[in-house]
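K.L.:
sequence-free structure coming up:
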């Protein structure tokens, strides 16, 4: 399974932190061990230089000092008294270049001979040391483990040649105890520091995840706002166009209908008021103009829909259309007795009204029929009529202003609207979701 990129980065960073802290701990402890051993080795070298070297050099010059263990013993006793409490000097030995024991501070020391290769290695390389912790490795040693074994070359001051090798055994019990104490403190500090860094890393990763989530939500909201602004701008444009269309239609209806009729009536009223040969009179023209004005106003004024069911709303819209156009509308309504909220009642009425008006405008209202039923908790509205292909509305991505106005009304409730012309029949298919407004 592939980890998400932010989580993978956090895991890798945590591993790097733990690896770095592990390296730091090992570096500190190893450096401390080296410094600790070097300090004790230097001290052992001082013992050789201050005690064994003068005696070996005197013996090499032909004196007897190197054969006087009592004198060396007194010096060792004095030196032991000056050491810190709990520390002991250990055992001192001097070896000849051929591996023979020249002197040993341990009474009755029977070490015998020493490996010549190690003597040569010390003579050529200088001071050397070894920490022995295991009893098996300490077999044959003059003191018990743990101890530090130090080799120091003793050189002739004139020629510079190595004339002997001093060996010092120092008890390492205090050294090991101090090492454990220091290393425990170091690793404890490293562990706490690592835990703190991992905690900070975890908090940082969590905060980063929150920031990324907030940034994503902000981008989503920004995109939604941009889309809503675009839709609002389109809606304002469409409303402006629709208003202009309504004004143009109303103006044309008034100019071509009632105004022309009233103008003719005014002309007749200015004469001898006798009817025209076809029987048209001034009063008849005025009555016709009033009927025309009433028909126009019926299309503009919304009827009282508050107490009407879904079926009754559709019937009112169809009846108004029949009264104003004289064209019959076939109804096939299979709707339960329901009441909708005011916005949905208005939307249903206007969709049916505009659908019938489009049919009248483009096909003279021939073969108009309305079918309504409920489907998937929504009202399905299908309006069909015959259409002359030469007068059919041109199809466009958004439809005409009438279609766009109906679609805009339905979009508010999550509804849909489709319009198609096929085989001489125009079909308007709309859905109006009932939603939370449904009251049975």
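P.N.:
Arrived safely. As the structure is a computational prediction, the values presented were derived from the model and not from experiment.
K.L.:
Could you use CA atoms for every contact and neighbour count after this?
P.N.:
Fine.
K.L.:
any chance you could map the strands in this protein?
P.N.:
91-95, 101-104, 128-132, 147-155, 162-171, 330-334, 369-374, 378-386, 416-422, 425-433 (DSSP state E).
K.L.:
Compute the inter-axis angle for the fourth one and strand 91-95.
P.N.:
Pointing back at strand 147-155 there. In terms of direction (axes from the mean of the first three to the mean of the last three C-alpha atoms, to 10 degrees), strand 147-155 departs from strand 91-95 by 40 degrees.
K.L.:
quick one: buried residues of strand 147-155?
P.N.:
Neighbour counts over strand 147-155 (16 or more other C-alpha atoms under 10 Å) mark 147-155 as buried.
K.L.:
Please name every helix or strand in contact with that strand.
P.N.:
Packing contacts for strand 147-155, counted by 3 or more C-alpha pairs under 8 Å, 6 or more residues apart in numbering; DSSP states H and E, involve helix 5-47, helix 116-125, strand 128-132, strand 162-171.
K.L.:
Distance of the closest residue to residue 173 other than its chain neighbours relative to residue 76?
P.N.:
Excluding the flanking residues, the one nearest residue 173 by C-alpha to C-alpha, 6 or more residues apart in numbering is residue 146, at 5.9 Å. Distance of residue 146 to residue 76, given as C-alpha to C-alpha, to the nearest Å: 21 Å.
K.L.:
Return the residue of the chain that is most distant from the centre.
P.N.:
residue 272 (90.3 Å; C-alpha atoms, centre = their mean).
K.L.:
let's bring in a second model and compare:
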């Protein structure tokens, strides 16, 4: 801004000074040219023209504006001057006069060190205006030097400088404000983007942590399921070996005794024992199979799965089971195998909870509570009362709490168990939003 202002201010000052010089030159030229006539062949001014030029300074209007007037020849000779002693003297041609002989109107500040000014004892500066004087053939034959003593020229130049500086200042200020607005808007946008990226980074980190936790949970559930399956198969094999297998083996041994029976009574006795053992083995196999076979509940509602588990348990144990179901008509999505497993998980949970209540409860009653809230959060509780020191008389095989927990965790749910004042509560919670159930 300083460089631009300085250049423009100097240009405006020069331009204002030039226009002022042109105006003054026209005024003086119109006054002196008519008195010059033809210069003598030697380049001198006639005496008549000299007298006419002197008469101009008798007018106060002219003399006040132009206190000094010099006419230069190309070789530096002063042809005319209203200062005594300069006419006919030869000095170094002023720079302004040199330019005027080239056809230019030149305005300069007075050089007080110039010889012609020293000889006159100038103590103040004037505005020197050099104007070419043309002859009849159009050639420049002389140059007039006017010393203008206008008191307002300084004010004019100062006002021009102030206006130019003000224009440059306002232009630079507007440019600065425009740049500031652009940079400020860009900065605000970058700030918003940085905050957005930070928030996204935090959210991404949260999702990554959650995915890691789910991955670890899935691996844990997979290990638990594997361990449970191994344990379950071992237990199933032991139950078949120690129960039905032993009874059938005993019956096979009795067949040989029946062949060797001597009397009909002995034969019937052996056959009776064989029938009893085979019947016991058949009942054991049926009991084991009944706990393993899954009823057709995959495509029913969640309420149907809970009610079916309660119904089967009541038929097998004659146990009183209260039901408080607030599930509506929610059912798993038929298009997804993983969603259909929700009903199976619900059935197994209620089955296992009621089996544990029968084995360990004091009374012959239990309570099943199931709710599905507006956020699709499924919550099922099996409540039993008291605790027996020995298990119930009927053995009801189940999938076990570990396997049940692994199954629920694999579906993104949670299994909890609590006991307070001889009241045991087995509870499961699964979030069904977007993947489990619909009405």
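P.N.:
Cool, got the structure. As the structure is a prediction and not an experimental result, all values here were calculated from the model.
K.L.:
before we move on, the earlier item: what's the separation between the residue nearest to residue 173 of structure 1 and residue 90 of structure 1?
P.N.:
Taken as C-alpha to C-alpha, the span from residue 146 of structure 1 to residue 90 of structure 1 is 12 Å.
K.L.:
shared neighbours, the two?
P.N.:
residue 171 (C-alpha atoms under 8 Å, 6 or more residues apart in numbering).
K.L.:
residues near the residue nearest to residue 161 of structure 2 when sequence neighbours are not counted, how many?
P.N.:
The shortest distance from residue 161 of structure 2 to any non-neighbouring residue, by C-alpha to C-alpha, 6+ apart, is to residue 9 (5.1 Å). When neighbours are defined as other C-alpha atoms under 10 Å, residue 9 of structure 2 has 23 of them.
K.L.:
For the helices and strands packed on strand 147-155 of structure 1, state which one has the densest average packing.
P.N.:
strand 162-171 (a mean of 25; mean count of other C-alpha atoms under 10 Å).
K.L.:
same for that one, what does it pack against?
P.N.:
Short answer (3+ C-alpha pairs under 8 Å, 6+ apart): strand 162-171 of structure 1 packs on strand 91-95, helix 116-125, strand 147-155.
K.L.:
can I get those in JSON lines with distance to residue 19 of structure 1?
P.N.:
Output for those, formatted as JSON lines (distance: least, C-alpha to C-alpha, whole Å):
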{"stretch": "strand 91-95", "distance to residue 19 of structure 1": "43"}
{"stretch": "helix 116-125", "distance to residue 19 of structure 1": "36"}
{"stretch": "strand 147-155", "distance to residue 19 of structure 1": "32"}
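K.L.:
right, so of the strands of structure 1, which gets closest to residue 220 of structure 1?
P.N.:
Closest to residue 220 of structure 1 of those is strand 416-422 (C-alpha to C-alpha; 25.0 Å).
K.L.:
and the closest one, what does it pack onto?
P.N.:
Using 3+ C-alpha pairs under 8 Å, 6+ apart: strand 416-422 of structure 1 touches helix 401-411, strand 425-433.
K.L.:
For residue 68 of structure 1, which of those is the nearest?
P.N.:
If you check each of those against residue 68 of structure 1 by C-alpha to C-alpha, helix 401-411 wins as the nearest, at 117.1 Å.
K.L.:
What segments of the stretch 251-400 of structure 1 are helices?
P.N.:
260-269, 282-300, 310-325, 342-363 (DSSP state H, counting those that start in this stretch).
K.L.:
Tell me which of those helices lies nearest to residue 408 of structure 1.
P.N.:
Between the helices of the stretch 251-400 of structure 1, helix 342-363 lies closest to residue 408 of structure 1; by C-alpha to C-alpha that is 9.9 Å.
K.L.:
Would you mark the buried spots in that closest one?
P.N.:
Neighbour-count burial for helix 342-363 of structure 1, with 16+ other C-alpha under 10 Å as criterion, is recorded at 344-360, 362-363.
K.L.:
now do stretch 99-106 of structure 2
P.N.:
99-101, 103, 105-106.
K.L.:
Present the residues you listed as a markdown table; the columns should include distance to residue 304 of structure 2.
P.N.:
Below are those laid out as a markdown table (distance: C-alpha to C-alpha, whole Å):
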| residue | distance to residue 304 of structure 2 |
| --- | --- |
| 99 | 115 |
| 100 | 117 |
| 101 | 119 |
| 103 | 115 |
| 105 | 113 |
| 106 | 112 |
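K.L.:
and which of those is nearest to residue 122 of structure 2?
P.N.:
residue 106 (20.4 Å).
K.L.:
Apart from its neighbours in sequence, what residue is nearest that closest one?
P.N.:
Using C-alpha to C-alpha, 6+ apart and skipping residues adjacent in sequence, the residue nearest residue 106 of structure 2 is residue 130, 5.1 Å away.
K.L.:
what separates the one you found from residue 370 of structure 2, distance-wise?
P.N.:
112 Å.
K.L.:
the more surrounded of the two?
P.N.:
residue 130 (30 against 20).
K.L.:
Now do the same for the more buried one: helix, strand or coil?
P.N.:
strand (DSSP: H, G, I helix; E, B strand; the rest coil).
K.L.:
Let me see the contact set for it.
P.N.:
Per C-alpha under 8 Å, 6+ apart, neighbours of residue 130 of structure 2: 25, 96-97, 100, 105-107, 143-146.
K.L.:
mind checking which of the helices of the stretch 251-400 of structure 1 is nearest residue 120 of structure 1?
P.N.:
helix 342-363 (109.0 Å).
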